[in-house]
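Undergrad: For reference, the sequence and a predicted model appear below.
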Amino acid sequence: MIPKYRTQFNEEFSQEKYQKVNELIKEKTGYEAGFRISESPIFLSNEFWQKLDDASQSIISQIKKMSDEELSKAIPTNCNVPNDTKKPHFVAIDFGICQDENGNVIPQLIELQAFPSLFGFQKLFEEVITEVYPFLNELKNSLPNDEYIQKLKQVIVGNENPENVILLEIYPEKQKTAIDFVLTEQYLGIKTVCLTKIKKQGKKLFYESDGKLVSIHRIYNRVIFDELDKIEGLETEFDFREDIDVEWITHPNWFFKISKYILPKLKHEFVPKSYFLPDFPETEQLENFVLKPLFSFAGSGVNLNPTQEIINKIEDKEKYILQRKVTYAPLFEDINGEFSKAEIRLLFAWNSEEENPELLVNLVRMTKAAMVNVDFNKKDAIWIGSSMAFFEK
């Protein structure tokens, strides 16, 4: 897609340059990424961008029209957190890059979530990849670093002192995304704090810094709330469901409200048909659909080839959807003449004072496997892993 840039990148590529990208990332952060970084970005046409933009703006518009009552039905009773907000602070929309029956390249919605992603890392990755491959600067149309960081700061820190804002995660140093936490600290001046280290006094929360307690006014939340019950031996001083004096960025309830739960409610030519499992009509063929749990992360629990026997064994059917299968197109040629598939995640930040969220950056995941998850790839494959898209101007 944009053969000119694909040819140029492949001609300029070398393992030494790939190593340089990884070295620069470690040099600038002190960390290595806990996930595989693809050797290559992808290059997408302006025509494809228009399709992406049309689909994502339609989806956002439809979400805004959904009532709070309708969206709140998505929140499991045992996961409802007090002091909800009128809108989320982040929206991530994932599209598979596919082809229609006429060979036209089209996006197909895979899933979406009101949860932050690699806002810190993706900006650094763009900086590093363009440093190693300078010709990419002619395609770069993102915000300058200072402006980008300022917009993130407006959403996450707001008018608070950064000292009173934390990035919250469970055992952050063990997470694959730890490098993103480090960059968020650098960009915003906030601390990353483990859930187990939070102190609670009445309705107020604190963390310890240099031997003294610092009050927490805002939480940039990176904890997947419904995962907490699965962690053995977890001891904390406060429960998410408690009424506490803190502002959530973004509120945990939105993780459920904007999720696979709303896929059956969305309509657009680039949104594959989805059904809640109990509503799956007899007129549809099961082999044309993928079975997905409503609330899961990184592809866990997804069944690409569900059978009636598998479905019959599911007790909580209301917690699953069936989504029409999407075939990713092998469009991205590597240096060996083999092709990778990809999906693109559009990362929006939503300033509470603005009518609509703003697209800040994108994240691409490349694969040669059936699922777009690096864990499913062969160890010696190339052109796989985390990357980003550059669009023609």
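TA: Structure's in. What do you need? Numbers count the residues shown, from 1 in each chain.

Undergrad: can we go C-alpha only for contacts and neighbour counts from here?
TA: Noted.

Undergrad: excluding its backbone neighbours, what's nearest residue 333?
TA: residue 339 (4.4 Å; CA to CA, 6 or more residues apart in numbering).

Undergrad: close enough to count as contact, the one you found and residue 366?
TA: No - between residue 339 and residue 366 there is no contact under CA atoms under 8 Å: 10.0 Å.

Undergrad: And for residue 168, the neighbour number?
TA: For residue 168, the count of nearby residues is 23 (other CA atoms under 10 Å).

Undergrad: Can I take it that it is in a helix?
TA: No - judged by DSSP: H, G, I helix; E, B strand; the rest coil, residue 168 forms no part of a helix; its state is strand.

Undergrad: show me what contacts it?
TA: By CA atoms under 8 Å, 6 or more residues apart in numbering, the contact list for residue 168 reads 192, 193, 194, 195, 219, 220, 221, 222, 223.

Undergrad: In strands, which of those appear?
TA: Mapping the contacts of residue 168 onto strands (DSSP state E) picks out 192, 193, 194, 219, 220, 221.

Undergrad: Make sure the second one is actually in contact with residue 164.
TA: No - taking contacts as CA under 8 Å, residue 193 lies outside contact range of residue 164: 11.6 Å.

Undergrad: Between those two, which has more neighbouring residues?
TA: residue 193 (21 against 17).

Undergrad: Leaving aside the residues adjacent along the chain, what's closest to the more buried one?
TA: residue 168 (5.3 Å).

Undergrad: pretty sure residue 199 is touching residue 206, no?
TA: Yes - Residue 199 is within contact range of residue 206, at 4.9 Å (criterion: CA under 8 Å).

Undergrad: start to end distance for stretch 252-270?
TA: 28 Å (CA to CA, to the nearest Å).

Undergrad: Could I get the buried residue list for that stretch?
TA: Within stretch 252-270, the residues scored as buried using 16 or more other CA atoms under 10 Å are 252-264, 270.

Undergrad: ok, now stretch 200-215?
TA: Buried-residue list, stretch 200-215, by 16+ other CA under 10 Å: 200, 205, 206, 207, 214, 215.

Undergrad: A further structure is provided below for comparison with the first:
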Amino acid sequence: MIPDQRQNFNQQFTEEKYQNFLTDLQEGYPEIPFRVAETPIFIPKDLKEKLIAAGEEIIKLIKQPNFKALTENAIPKNWNVPNENEQPHFLTFDFGICKNNAGALTPMLIEMQGFPSLYGFQTHLAKTFKKNYNIDNSLNYFLNGFDEDKYIELFKEVIIGQHQPHEVALMDVDARNQKTAIDFFVTQKMLGIKILALEDIKKIGKQLFYEEDGKQIQLKRIYNRLIFDEVADNTDIFKNSFDPREELDVEWVTHPNWFYRISKYTMPFLKSEFVPETRFLNEVTSIPADLENYVLKPLFSFAGMGVIIDVSETDIKNIADPENWILQRKVSYEPVVQSPDGGVKAEIRMMYLWPDDGEPQLCLNLARLSRGKMIGVRYNADFDWVGGTVGFMEQ
């Protein structure tokens, strides 16, 4: 998207360099099970400014006094966790890179989450790109005036809060074997916190503990990476540990309810040039005549699961719970990244940290490249120049 930067990168690229880059990226860490793309994305200043403006519009909605009332039905009744705080600690907004009617590049919102992303790994990924390729110093993967020191300082404030690192843990079902475990290990190295599987944590009264060197250590704050959708059919897993839905003497980063509040459920409330027309399916009074231009998405799913791309009237009529689905106008990605053999589609995730009693701060980004019908690993398994990457933005 910045022609001279793209040309410079492609001219220096070799398969050998790419393999050396991957070796560097994984050094000292377990093997990365997801595909990392061959290239970063070079984002021009005007597109960066549109991405920032789009994010600010969404945050304006989230900060409305009635936002919790608007999104109360987003939380499944059997997964509502007590003691919800007043704000999420993370905001991530995914934008497809498209062209507007004037032919200019523009972001279009695809997904949004009040849930953490790869806040550790993305800094490691960007630094490894810079180490292995001649990337111009006029470009930056950080945003909003952040550099590495300032970013780590804020990241510590958000994750650790007023506690000591040993009183805080990153938690997932089987954390060390998750697909995104590389992010967990980078975060541990960066912040000094524990990585705990659910079963490593035991409940005594309302307090949570883990064992280290034969001692019981109280867990005062959880960096939560557990997605309830992944355990909804296996709640027996809580019997050997604790049930997050119980009254607990622990702080959540971020509280699990925000996963639902800031999600596809929020999109019908947004009216913006950067947001495709989105309606709850139960509020659609007449099926659009141009149904081929729409996509049907379940509210409570992740990683693209359950999405119906080529929608038919029969698909809509067969939905038994239309209140849990959205009908959204399709977004047409522009193949903006030039690979050696053609254009590749791109998606940019803008990543914010929101400290307790503070303001949301845009810090860095994540990017994904795709040649498939959708962004995501399962849709791009047989392609190169696809996968996870990072945006270097013109300052």
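TA: Received it, and whenever you're ready, just let me know what you need. Quick caveat: nothing in here was measured; it's all calculated off a predicted structure.

Undergrad: give me the element residue 48 of the first structure is part of.
TA: helix 46-65 (DSSP states H and E).

Undergrad: coming back round to it: select from the buried residues of stretch 200-215 of the first structure every entry located in strands.
TA: 200, 205, 206, 207, 214, 215.

Undergrad: Which residue of the second structure is paired with the fifth one in the alignment?
TA: So that's residue 214 of the first structure. Residue 214 of the first structure maps onto residue 217 in the second structure when the alignment is built from TM-score structural alignment.

Undergrad: for its match, what are its contacts?
TA: Listed by CA under 8 Å, 6+ apart, the contact set of residue 217 of the second structure reads 167, 209, 210, 211.

Undergrad: Residue 204 is in contact with the third one, correct?
TA: No - taking CA under 8 Å as the contact criterion, residue 210 of the second structure and residue 204 are not neighbours in contact, 10.7 Å apart.

Undergrad: and stretch 340-348 of the first structure, how far out from the chain's middle?
TA: With CA atoms, centre = their mean, to the nearest Å as the basis, stretch 340-348 of the first structure stands 9 Å off its chain's centre.

Undergrad: That one maps to which residues in the second structure?
TA: Under TM-score structural alignment, the match for stretch 340-348 of the first structure is residues 344-352.

Undergrad: and that stretch, how far from the first structure on average?
TA: Once fitted to the first structure, stretch 344-352 of the second structure is off its aligned match by 0.5 Å on average (mean CA distance after the TM-score superposition for the first structure).

Undergrad: Could you check how far the equivalent of the residue nearest to residue 193 of the first structure over in the second structure is from residue 277 of the second structure?
TA: Per TM-score structural alignment, the equivalent position to residue 168 of the first structure in the second structure is residue 171. Distance check for residue 171 of the second structure against residue 277 of the second structure: by CA to CA, it reads 36 Å.

Undergrad: same deal with residue 66 of the second structure?
TA: Separation of residue 66 of the second structure from residue 277 of the second structure (CA to CA): 22 Å.

Undergrad: Pick out whichever of the two has more residues nearby.
TA: The residue with more neighbours, out of residue 66 of the second structure and residue 277, is residue 277; 18 against 10, by other CA under 10 Å.

Undergrad: Which position in the first structure pairs with the more buried one?
TA: Residue 277 of the second structure maps onto residue 273 in the first structure, by TM-score structural alignment.

Undergrad: And for that match, nearest residue in space, chain neighbours not counted?
TA: What sits nearest to residue 273 of the first structure in space, not counting adjacent residues and going by CA to CA, 6+ apart, is residue 324, at 5.6 Å.

Undergrad: wait, isn't the one you found in contact with residue 272?
TA: Yes - contact between residue 324 of the first structure and residue 272 holds when scored by CA under 8 Å: they sit 5.6 Å apart.

Undergrad: Tell me the secondary structure at the residue sitting nearest the centre point of the first structure.
TA: Centroid-nearest residue in the first structure: residue 117, 4.2 Å away (criterion: CA atoms, centre = their mean). Counting by three-state DSSP, the backbone at residue 117 of the first structure sits in coil.

Undergrad: That one and residue 347 touch, don't they?
TA: Yes - the criterion here is CA under 8 Å, and residue 117 of the first structure meets it with residue 347 at 7.3 Å.

Undergrad: what residues do the two have in common as contacts?
TA: Common neighbours of residue 117 of the first structure and residue 347 (CA under 8 Å, 6+ apart) are residue 92.

Undergrad: And the helices in the stretch 251-393 of the first structure, which stretches?
TA: Counting by DSSP state H, counting those that start in this stretch, residue ranges of the helices within the stretch 251-393 of the first structure are 253-257, 308-312.

Undergrad: Same list (those) but as CSV, adding distance to residue 72 of the first structure.
TA: Shown next, in CSV, are the helices of the stretch 251-393 of the first structure (distance: least, CA to CA, whole Å):
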stretch, distance to residue 72 of the first structure
helix 253-257, 6
helix 308-312, 26
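
Undergrad: before we move on, back to that, ok, the residue nearest to residue 273 of the first structure to residue 28 of the first structure distance?
TA: Taking CA to CA, one finds residue 324 of the first structure at 42 Å from residue 28 of the first structure.

Undergrad: quick one: which of those two has more around it?
TA: Between residue 324 of the first structure and residue 28, counted using other CA under 10 Å, the more crowded position is residue 324 (20 against 12).

Undergrad: The more buried one corresponds to which position in the second structure?
TA: Per TM-score structural alignment, residue 324 of the first structure is aligned with residue 329.

Undergrad: and that match, what is it in contact with?
TA: Counting by CA under 8 Å, 6+ apart, residue 329 of the second structure has contacts 276, 277, 278, 293, 294, 295.

Undergrad: ok, the residue mapped onto the fourth one from the first structure - how many residues close by?
TA: So the one you mean is residue 293 of the second structure. Aligning on TM-score structural alignment places residue 293 of the second structure opposite residue 288 in the first structure. For residue 288 of the first structure, the neighbour count with other CA under 10 Å is 14.

Undergrad: Please report how far residue 288 of the first structure lies from residue 267 of the first structure.
TA: For residue 288 of the first structure, the distance to residue 267 of the first structure - CA to CA - is 18 Å.

Undergrad: Next: residue 256 of the first structure.
TA: 19 Å.
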